[in-house]
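In: Have a look at this fold, sequence not included:
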């Protein structure tokens, strides 16, 4: 059969400070295509162009990518402040109901950075606007200078729940990750389980308890060097297996209806 389709959530940008675009990092497409072995499809995350119902039919799974804009705090009942940074309300309008629908249906999604935060907010959780301002927390933001290799370099340990979902997928109770985020989980959404923490207590790995499908999400960026990194590779491989399983079940159901 043809490779199943993974919808990669795009972000809105102004090219050359003038031309509006929807874009996605090539490392996301590379990880989906070459590690998950799925067909990457970039989604313009804007309800003017796509509907959640359409996406659920066209795609077999979803990669909820990182991005500079943050989830608008009104989505979790708080006023916007300067500390919350930039927003993308159009993306909020697509991804938040998409997460809820996928969690209910068992359709696989893999959340990364902003995507990790979207999962928590979609299920009723809240976020801190700036982790580094909290007592005892370290600065998790991307280094302002240096090459991409330096910015995406491994920077801290994530300790996983012994015997938990991530431990089983990764085969280790501690893993090294990069860190390029400013916000983080404040209160948990319904059925959201923290399965890994940074040394300062910041939640770094979550899943949705009792959801029938793949719902793993991470606060770091596993798309960087995903084919070679010993943490990223098994995550994208597990996601790919879940997407294939969903696509095969859908195809079997379609053939049964035609019989």
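Out: That came through, no problem. Remember, predicted model here, so these are calculated numbers, not experimental data. Numbers count the residues shown, from 1 in each chain.

In: Please count neighbours and contacts with C-alpha atoms only from this point.
Out: OK.

In: The stretch 151-259 of the chain: strands as residue ranges?
Out: 156-160, 174-177, 184-187, 192-197, 203-208, 217-218 (DSSP state E, counting those that start in this stretch).

In: Residue 121: which of those strands is closest?
Out: strand 184-187 (8.9 Å; C-alpha to C-alpha).

In: Against which helices or strands is that closest one packed?
Out: Of the remaining helices and strands, those touching strand 184-187 by 3 or more C-alpha pairs under 8 Å, 6 or more residues apart in numbering; DSSP states H and E are helix 114-122, strand 126-128.

In: hmm, back to that, highest mean neighbour count out of the strands of the stretch 151-259 of the chain?
Out: Of the strands of the stretch 151-259 of the chain, the one with the most neighbours on average (mean count of other C-alpha atoms under 10 Å) is strand 217-218, at a mean of 26.

In: who's in contact with residue 226?
Out: Contact analysis of residue 226 by C-alpha atoms under 8 Å, 6 or more residues apart in numbering lists 31, 35, 232, 233, 236.

In: Quick check: the fourth one touching residue 227?
Out: Think residue 233. Yes: Residue 233 is within contact range of residue 227, at 5.4 Å (criterion: C-alpha atoms under 8 Å).

In: Quickly list what's touching both of these two.
Out: With C-alpha under 8 Å, 6+ apart as the test, residue 233 and residue 227 both reach residue 35.

In: Need the winner for burial among the helices and strands packed on strand 184-187.
Out: helix 114-122 (a mean of 27).

In: So what's the gap between that one and the chain middle?
Out: Remark: helix 114-122 is offset 7 Å from the chain centroid, using C-alpha atoms, centre = their mean, to the nearest Å.

In: Comparison target, given below:
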């Protein structure tokens, strides 16, 4: 039997500082293939090449990956500043309406880091441009130097709501995670449930209230060492189960306007 397809939302980069590419980290594909048990398919996230309607038909679920570019603040009604960093408006144009369409259809997605922020913005929320500048917050950014192992080292705890969705998926209410992000949730969207926080109060785990499908998103990077990490594995396993459930349905809902 063919594996269900997970579209991996890619980013635009310059290879060797001159050759434009659409790319997704290998660890994302590894997590989808090896832990979720699905077929990873990297999406060129640009409305010139793909449409949300096409993606919904081709893919069974979506992984909204991390990436250096940030969601443009115009998407949540604010002006861009130097603190907001780099942007990828083409990805914004695909990922944000894709989230809303998946929520409407009950189609599963899993948001990671920037993907976590995309879910909040797509559902009407806002972002802080730089978490570490807020009083009482730690520096959540990736260490600038060191090996990959050192950059993805587990650096802080996340506490989930007792009896909440993440608690049920994880089987525990407190876990230790890596942290490699600069931005974070300022105001959650009206349907966004913040189900986990770092000790400094930073939102780290969310889902969409009342959504029929899998809408979990985390601010850390569970794709790192996903097959062997006790925190990452249950997330990608639950996501894979949700994608298979969607794929196995005999009839899918008709597309609605995004």
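Out: Now that the structure is in, tell me what you want to look at. Quick caveat, the model's predicted, so the values are computed rather than measured.

In: Nearest to residue 110 of the first structure among the strands of the stretch 151-259 of the first structure would be which one?
Out: strand 217-218 (5.4 Å).

In: all helices of the stretch 101-250 of the second structure, in order?
Out: Here the stretch 101-250 of the second structure has its helices, by DSSP state H, counting those that start in this stretch, at 114-122, 148-151, 165-170, 232-248.

In: Residues contacting the first one, please?
Out: Here helix 114-122 of the second structure makes contact (C-alpha under 8 Å, 6+ apart) with 63-67, 70-71, 75-76, 95-97, 99-100, 111, 126-127, 184-185, 188-189, 192, 206, 217-219.

In: ok, 7 Å please
Out: 64-67, 70-71, 76, 96-97, 99-100, 111, 184-185, 188-189, 192, 217-219 (C-alpha atoms under 7 Å, 6 or more residues apart in numbering).

In: ok so, going back, just send the helices and strands packed on strand 184-187 of the first structure back as a markdown table, with distance to residue 257 of the first structure too.
Out: Compiled in a markdown table, these are given as follows (distance: least, C-alpha to C-alpha, whole Å):
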| stretch | distance to residue 257 of the first structure |
| --- | --- |
| helix 114-122 | 33 |
| strand 126-128 | 42 |
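
In: With respect to residue 250 of the first structure, which of those lies nearest?
Out: helix 114-122 (24.1 Å).

In: What is the mean deviation of the closest one from its aligned residues in the second structure?
Out: Here the mean offset of helix 114-122 of the first structure against the second structure after fitting is 0.2 Å, by mean C-alpha distance after the TM-score superposition for the first structure.

In: Same question for stretch 89-102 of the first structure.
Out: So stretch 89-102 of the first structure averages 0.1 Å relative to the second structure (mean C-alpha distance after the TM-score superposition for the first structure).

In: End to end on stretch 118-130 of the first structure, go ahead and measure it.
Out: 16 Å (C-alpha to C-alpha, to the nearest Å).

In: oh, I was asking about stretch 143-157 of the second structure
Out: 17 Å.

In: Could you list the buried residues of that stretch?
Out: Buried residues in stretch 143-157 of the second structure, counting neighbours by 16 or more other C-alpha atoms under 10 Å, are found at 151, 152, 153, 157.

In: From residue 221 of the second structure, how far out is the second one?
Out: Yep, that's residue 152 of the second structure we're talking about. As defined by C-alpha to C-alpha, residue 152 of the second structure lies at a distance of 8 Å from residue 221 of the second structure.

In: what sits in contact with each of the two?
Out: residue 178.

In: residues near residue 210 of the second structure, how many?
Out: For residue 210 of the second structure, the count of nearby residues is 12 (other C-alpha atoms under 10 Å).

In: And the one 10 residues further on, by the same measure?
Out: Counted with other C-alpha under 10 Å, the neighbours of residue 220 of the second structure add up to 25.

In: residues contacting it?
Out: 112, 113, 177, 178, 179, 180.

In: Please report how far the counterpart of it in the first structure lies from residue 60 of the first structure.
Out: Under the alignment (TM-score structural alignment), residue 220 of the second structure maps onto residue 220 of the first structure. Noted for residue 220 of the first structure: a distance of 24 Å to residue 60 of the first structure, by C-alpha to C-alpha.

In: With residue 195 of the first structure instead?
Out: 25 Å.

In: Please apply the same query to residue 50 of the first structure.
Out: Counting by C-alpha to C-alpha, the gap from residue 50 of the first structure to residue 60 of the first structure is 16 Å.

In: Among the two, which residue is more densely surrounded?
Out: residue 60 (25 against 13).

In: For the more buried one, which non-adjacent residue is closest in space?
Out: residue 5 (5.3 Å; C-alpha to C-alpha, 6 or more residues apart in numbering).

In: The residue most central in space within the first structure: what's it in contact with?
Out: Centroid-nearest residue in the first structure, with C-alpha atoms, centre = their mean: residue 111, separated by 1.6 Å. With contacts defined as C-alpha under 7 Å, 6+ apart, residue 111 of the first structure is in contact with 63, 64, 65, 216, 217, 218.
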